[in-house]
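# Test case, fold it:
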Amino acid sequence: MTKTGDFFRDANEASQLLDDGDPNKTEKGLDDYDPHLHREIENPTTNTETLIHLLKGCLGTGALCAYCLHVLVKAQYILCKKLKVALLTYPDSMKVACEMGPSCLRGFAPYAPGLTNFFLIFYQMGICCVYVVFVGKNLKYVGDVYTSKELSLYIYMLVIFVPFVLIICIKNLKLLAPFSILANIITLITFGVVCYYIFQNLDSFSDRPAVGSIVDYPLYFGTTLFSLQAVGVVIALENNMATPKSFRQPCGVLNVGMGLVTVVYVGMGMMGYWQYGEKIESSITMNFPIKELLAQIIIISYSIAIYISYGLQGYVPVQIMWTNYIAKRLEDASETKKTLYEYMLRIICVIITFVLAMTVPLLGLFISLVGSFCLSALGIAFPAIIELCANWPEKSHPKSALFWKDMLLIVVGIIGLSAGSYSAIYAIAGKLASGEY
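Predicted coordinates for the structure are as follows:
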């Protein structure tokens, strides 16, 4: 796979490519360079394979997040075109954007990649923690039916440790495609059974509160972001496509994928609330009548689908840490040693996610915390910053609508990060103090 470092080694070279920030110079020759035509990828994924991965990695809803993903991918393309490079990672995009943007941001450029990588790693590892808790709790929900004495949640988590290690050791996204197909098939079947349960004996919808408590909205914001934003996976998928131009087209991979998951999640969310009201669990499968065999089969099957997704979500933080911080220090090492260290990194990542999952096994609140803290930045504020800087000063300036639109997104991201994270941490601390988990 093409690495950004192959094109420019530091900020000085990037700045030279920008012709000293002269907007007239930066436009010269740009129309003749198409970054997509210069990508060299060892195992590119097809449109179908990318869509399958997208559905599995970004299953959620929301026009705002779909729009911000478009903003990010388009802005990255503009940066690549200006620099005449084939590919930019998310962290490098932040760095270059700050270098070519307003002067007040240029001093932040050296720190931008590290901050972006921190949020990406935290977010993806957080997703993996949620998946561990989800699978562990659902297995316990079923297992308690067949055991005379209820086993601890920690026992179930330990049982699934080795399978999780094995799935994350699959290094090639193309090899994960068949597993994603299986996971999507299981998910579709599960949705069918969910419909079977949630459409039975519905009460009057008017009996359900139409509006929740205002203090819960920051938690809702984080939970919603978590369900609909998989920015790290989306960027990795677009970078690994054989035909990246198909990603952002009106009927391309991103719109089709987000459209499908929007319909699914809005429908399932509304109907689940209609059926179970305020008694609904963090995972709707835990509202099913557990003594019914169908419910048990579906819960186990969906746990398998989530387990498969762990491999895809874990791919991103491993690649970030390996490519940016570890491989560079092993340039003179043998291939055997490099392979050994890479697998050690993958196993350590699994251990970390399991330790965190066992420490805070609060599925709903953990989801809200990860969504608020990471995705407010990665999915809303950072894409707006990159777009603002990528178009500076020719199209983005204080007198342009684009500038103020991006400023509004940045403010929304900052407020979401602050309020959502505080609410989630406060709620988690309260639950842990009272032992309610």
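
# switch to C-alpha atoms for all contacts and neighbour counts from now on
Will do.

# Not counting its neighbours along the chain, what's nearest residue 197?
Leaving aside its sequence neighbours, residue 197 sits nearest to residue 288 (Cα to Cα, 6 or more residues apart in numbering; 7.2 Å).

# The structure of the following sequence is requested for comparison with the preceding one:
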Amino acid sequence: MASSRMMQTLIHLLKCNIGTGLLGLPLAIKNAGLLVGPVSLLAIGVLTVHCMVILLNCAQHLSQRLQKTFVNYGEATMYSLETCPNTWLRTHAVWGRYTVSFLLVITQLGFCSVYFMFMADNLQQMVEEAHVTSNICQPREILTLTPILDIRFYMLIILPFLILLVFIQNLKVLSVFSTLANITTLGSMALIFEYIMQGIPYPSNLPLMANWKTFLLFFGTAIFTFEGVGMVLPLKNQMKHPQQFSFVLYLGMSIVIILYILLGTLGYMKFGSDTQASITLNLPNCWLYQSVKLMYSIGIFFTYALQFHVPAEIIIPFAISQVSESWALFVDLSVRSALVCLTCVSAILIPRLDLVISLVGSVSSSALALIIPALLEIIIFYSEDMSCVTIAKDIMISILGLLGCIFGTYQALYELTQPISHSMANSTGLLIPPPLHLDVTSCDHHSALQQDPV
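Coordinates of the predicted model:
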């Protein structure tokens, strides 16, 4: 029984970290270089796992000190500020909780916006390439197809179905959808690996180190892809034997890091300078590999509701508290509909969503994954004879996260202000069916853990 519960926890952990972000990793490696990319992915992955462990230790310490069974990310931030020496921080400790909640909402709504673009892109490509899709799988040629229908039309088609999906609040029902998402994602990933491992050319002409400007985009993409700090606390809390979680965490994240490095590196080696914003754009235009888009789209459709739980659980209780009980259901459904429409509108208004995700990753994910955990460790343990080495380490992690936030944000904003043709490395032209702007992981900070008790 204990081993089955550990396996369930491991599956939840993998599900939270393995998703659409994989598809954009070959381009991320291209933005960093064939040597610098994999090494940086490994470093960011190890650093992120270390920050997860820091957060777990801080939460456990606060739980014992306050005699609470569990504290979440926001509460850990608030309680730590309440005990710090600075008077101003103590009196404004609640803003620590608000800040973490705000960053989680921004990150998760960013996921959902990308999901809209992802599903619309796939639907458009499958429909408009159907007449040139063959049964013979050969290396893909550039197609100069003029889109028949605007991409926004496909988004509006998907919108009502997603609104109906998020109306489902029964977590057991959502867990069934989660299982379907896992199956379709696994099948499509198997097909992708099966293709890219065939006939990889010798990478003698691929740069080991890319331009520093594109590396800043790589940082935002990578840190967003590895963003999973917010889910470790509820995952550990739902284990019957929480002391076993460290083993699950190290095993699960090791698998994730290895998978990310393999797909990103092999994908870039396979397609080289032709690497697109999503690896699916490089796959042969035949029915077998078109099914990859279909399976991934089905998985993302169901995953949308799970990702949506985080902002919904933060925003909806506050909205309901402002009205009488008779209006509670109406307000609940209205807020859910409005949030789905918000993610749809943001996807429609922002054509360079790959850069927007890099922007969100640089801002919110850097704070959640690196800056805040390191600062929490200093605030909580400084008065308990904390070693100078640990303090220096945490300061360096915070500075790294801050620098990534500042320079990654600047570069993403700069790229967003340029014409589409200025940065073809991250997008394709309008003559080709629009790319899948994917620089996210489908990690759900809380909701993926709430579907089934572990």
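
# Give me the TM-score for these two chains.
The TM-score (TM-score structural alignment, normalised by the length of structure 1) is 0.81; 383 aligned residues with a Cα RMSD of 2.5 Å.

# shouldn't residue 120 of structure 1 be in contact with residue 234?
No - taking Cα atoms under 8 Å as the definition, residue 120 of structure 1 is not a contact partner of residue 234, at 11.8 Å.

# Between those two, which is the more surrounded one?
residue 120 (25 against 20; other Cα atoms under 10 Å).

# distance of the more buried one from residue 176 of structure 1?
As for residue 120 of structure 1, its distance to residue 176 of structure 1 is 21 Å (criterion: Cα to Cα, to the nearest Å).

# Residue 381 of structure 1 now?
31 Å.

# So for those two, which sits in the more crowded spot?
For residue 381 of structure 1 versus residue 176, neighbours defined as other Cα under 10 Å are more numerous around residue 381 (23 against 19).

# Find the nearest non-adjacent residue to whatever residue of structure 2 lines up with that one, please.
In structure 2, residue 381 of structure 1 lines up with residue 371, judged by TM-score structural alignment. Leaving out its chain neighbours, the residue that sits closest to residue 371 of structure 2 by Cα to Cα, 6+ apart is residue 398, at 4.4 Å.

# Can you tell me what the one you found aligns to in structure 1?
The alignment partner of residue 398 of structure 2 in structure 1, by TM-score structural alignment, is residue 410.

# for residue 408 of structure 2, same thing?
Aligned partner of residue 408 of structure 2 by TM-score structural alignment: residue 420.

# Same check on residue 311 of structure 2?
So, by TM-score structural alignment, residue 311 of structure 2 is matched to residue 317.

# in a strand, that's where its match is, yeah?
No - using DSSP: H, G, I helix; E, B strand; the rest coil, the assignment for residue 317 of structure 1 is helix, not a strand.

# Tell me the spacing between it and residue 311 of structure 1.
11 Å.

# my guess is residue 346 of structure 2 meets residue 114, correct?
No - contact criterion Cα under 8 Å: residue 346 of structure 2 and residue 114 do not qualify, at 9.2 Å.

# So between the two, which is more surrounded?
Using other Cα under 10 Å as the criterion, residue 346 of structure 2 and residue 114 rank with residue 114 on top: 28 against 18.

# What separation do you get for that one and residue 352 of structure 2?
For residue 114 of structure 2 relative to residue 352 of structure 2 (Cα to Cα), the value is 10 Å.
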